Structure formats: C-alpha cells, structure tokens
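Trainee: Below are the sequence and a predicted model; questions follow.
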Amino acid sequence: MRFQITTRLTPREVDQAFALIQIEAPEMTLAGWRSFARSAGQAAPAQANRRRAPSLAAVKDARGYLSGLCSYRKARSLRHGDVLAVDCFVALDFLNTQGAADLLLHHLEETASAAGCSAIEITLARQDTRLIDQFRGAGHALEGVLLCKPLLPV
C-alpha cells in the first residue's frame, strides 16, 4: 500500500486524526486536540528549526485515510544537545504493519537532520512491543523511562 506524508492537516483531517490521538492520549478531548493541532499547524516543517515550535506529520494511505501521526518539536537535551523531541507517535495499518511507521520515522530523521539535531527522542504513551522493536531495527535505543506527575492548575 502506498503512503504519503502530509504536514498540513485540513480541519476534516484534524477531526479524522482524533481517532489516532485517542490511542495515544485517551484523556484528550476533541476540543483540546483541535486546539493543539491548530497551534501545531502554525509552524511550517522548516520552522521545526526554532525551539519549541510544535509540528505535526501525518501519513495518508492511497485512499486518503490517515494511518499514522506524530507531533514533534526541536528541544535541548542534556545528553544530546539539540534534539527532535517526539511526544506522540502512532501508526496503524492492518495490511502493511510497517509502512506508516517507517515513513514517519524517515520523515523525522530528515526533519531532525535539516534542523541540525544530533538525536531524535521519542516518547511513547504505551508499551507497544511491535513498535519498539521496529524503532530498534531503525537504530533507536532505549535510554530511560519517562515518569509524569500531572499537577493541578493553580
């Protein structure tokens, strides 16, 4: 199956992507996702050069359906210096389990390289062994564990 990357989601695609977001962030509301996608859409991919400007990349299949999505931004890491920080990565395709994820990983590598990053740091919201194995096969290594304590608004 053929896939293509898109970095600009239409309002219809933003709503379609909500099903993917629910896999990674089931607590997110549709309004919250729309707001995030709108703010992420303000940064063109080349602007991932600027630290903290969020960007989105989605994978469309041949029929135009979204089968993968990631959000990322340039950040500074103690261990690696400038990195491409990926805080959402989800890829689904029941016929070709690697196509969407492979294309997203390739896009992230190209984006990180163009932005002068020395590494890509990917945070996964769930322990998807298949996806982790795929990342390892692409040269990624497990470097730690991310813990998060949500704080109440002040």
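Mentor: Thanks, I have it.
Trainee: From now on I want contacts and neighbour counts done on CA atoms only, so please keep to that.
Mentor: Noted.
Trainee: how many neighbours does the closest residue to Ser55 other than its chain neighbours have?
Mentor: With C-alpha to C-alpha, 6 or more residues apart in numbering as the criterion, Ser55 has its nearest non-adjacent residue at 4.8 Å, and that residue is Ala40. Residues within reach of Ala40, counting by other C-alpha atoms under 10 Å, total 22.
Trainee: same thing with the one 3 residues further on?
Mentor: Per other C-alpha under 10 Å, the neighbour tally for Ala43 reads 20.
Trainee: before we move on, which element is it in?
Mentor: Assigned by DSSP states H and E, Ala43 belongs to no helix or strand.
Trainee: Look up how far Asp133 lies from it.
Mentor: Applying C-alpha to C-alpha, to the nearest Å, the value for Ala43 to Asp133 is 31 Å.
Trainee: Then Ser118?
Mentor: 22 Å.
Trainee: which outside residues touch the helix or strand that contains Leu105?
Mentor: Using DSSP H and E, Leu105 sits in helix 99-114. Surrounding helix 99-114, the residues in contact under the criterion C-alpha atoms under 8 Å, 6 or more residues apart in numbering are 1, 3-5, 45-46, 48-49, 57-59, 67-70, 83-84, 90-93, 118-120, 131.
Trainee: ok, and here's another one to check against it:
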Amino acid sequence: MRNFSIQPLTPDRVFLAYPLVRSALAEVTLAGWTAFAGALLCDEGPRPEGGILTVANESGVIVGLVAYRGRADLVEGKVLDVERLLAFELLDRQGVAGLIAEALEAEAARLGCRAIHTCLPVVEGEQRPGWLVALLQARGHHVASMSLCKRLAAG
C-alpha cells in the first residue's frame, strides 16, 4: 500500500511540480507553468479564491496535482472550477485521483461552493481518461455541460 500526502502547492515548491506538468502537458514551458501557478498562489500558499493542490509519494515526489478557482455561476451560485487534474502514479493513479477528488470536496466546502465543475481534456476527439471519468462519476459527478475551445493567434 502506497502512502500519499496531499497539500497546497507553495511558491517554494512550484519548480518541483513542473516535471509532472511537463510529462502530462508537453507544450507547457517552465515560464508558462510558473506564471500559471503564480497567479493562483501568494507567499503563504493558495489565494483565498483558489489554488493548486499536490499529491506527493513517500519520497516527496509530486505525483498528482490539480488547479482550482471559486467563481460565481448563474445557476449554481458559487462553484469550484477544477482544471488540469493530473495523476501520474504507475501503481495507484486511481488512489491519487481519489485523494485529489476528496480534497477538492473539502476545498469546495471551505469556500462555500454549491457545486464542483471539473474540466477534463479531450484527446483526439475522445473523452480521456475513461478511468478518471468513472472515478468522478462514482463520487457523484455527472456530465452537466460541454466546453468548446477555439485557439486564437497570439497578439
């Protein structure tokens, strides 16, 4: 049985999370990652409206992370928007993802959110990964919307 710990990402550990980010999102540069993380963190850790949670293994290696933000929603009221849920653990990635899902529920409650909206990436037109969708659905999540993206030229 593996032992994992979950904790908010702090500014001094942003660089330690980059190998996980890079392995899952090859197009993300170190500068892009630090800018993204910096927007969600302050000197003490997460900002009051959002942050990044990490999961580390027994050796302190970050094997999971997720970014989240609280926001107002017309229908739900306050919601927790979840993006970039990454779980990279060869022996127990479902355990890592389950720990993240549980921690997100606690964060949503702490922020007074009435719902959690999770954005999962699509790969080659298909929903991926199926195991993560099944894990979230088993915890009470359901498909509530569809998100579309149009990339624009940098300007």
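Mentor: Cool, the structure landed. Note that the structure is a prediction, hence the values are computed from the model and not measured.
Trainee: Overlay the chains and give the TM-score.
Mentor: TM-score of the superposed chains, computed with TM-score structural alignment, normalised by the length of the first structure, equals 0.85; 148 aligned residues with a C-alpha RMSD of 2.0 Å.
Trainee: ChimeraX command for the buried members of the contacts of helix 99-114 of the first structure?
Mentor: Filtering the contacts of helix 99-114 of the first structure down to the buried ones (16 or more other C-alpha atoms under 10 Å) takes a single ChimeraX command:
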select :3,5,45,48,49,57,58,59,67,68,69,70,83,84,90,91,92,119,120,131
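Trainee: Tell me how many other residues surround the alignment partner in the first structure of Leu90 of the second structure.
Mentor: Aligning on TM-score structural alignment places Leu90 of the second structure opposite Phe94 in the first structure. Phe94 of the first structure: 7 surrounding residues under other C-alpha under 10 Å.
Trainee: quick one: Phe94 of the first structure is in a helix?
Mentor: No. Using DSSP: H, G, I helix; E, B strand; the rest coil, the assignment for Phe94 of the first structure is coil, not a helix.
Trainee: Would you mind measuring from it to Val59 of the first structure?
Mentor: The gap separating Phe94 of the first structure from Val59 of the first structure is 14 Å, by C-alpha to C-alpha.
Trainee: in the first structure, which spans are strands?
Mentor: For the first structure, the strands defined by DSSP state E occupy 3-6, 55-61, 66-77, 81-91, 119-122.
Trainee: show me what contacts the residue positioned nearest the centre of the second structure?
Mentor: In the second structure, the residue lying closest to the centroid (C-alpha atoms, centre = their mean) is Val66, at 1.8 Å. Shown in contact with Val66 of the second structure (C-alpha under 8 Å, 6+ apart): Ile52, Leu53, Thr54, Val82, Glu83, Arg84, Leu85, Leu86, Ile100.
Trainee: Trace it over to the first structure, please.
Mentor: Match for Val66 of the second structure (TM-score structural alignment): Cys70.
Trainee: quick one: the helix holding Leu105 of the first structure to the second structure mean distance?
Mentor: With mean C-alpha distance after the TM-score superposition for the first structure, helix 99-114 of the first structure departs from the second structure by a mean of 0.8 Å once superposed.
Trainee: in that helix, what counts as buried?
Mentor: Going by 16+ other C-alpha under 10 Å, helix 99-114 of the first structure has these buried residues: Gly99, Ala100, Ala101, Asp102, Leu103, Leu104, Leu105, Leu108, Glu109, Thr111, Ala112, Ser113.
Trainee: Please apply the same query to stretch 11-19 of the second structure.
Mentor: Buried-residue list, stretch 11-19 of the second structure, by 16+ other C-alpha under 10 Å: Pro11, Val14, Ala17, Tyr18.
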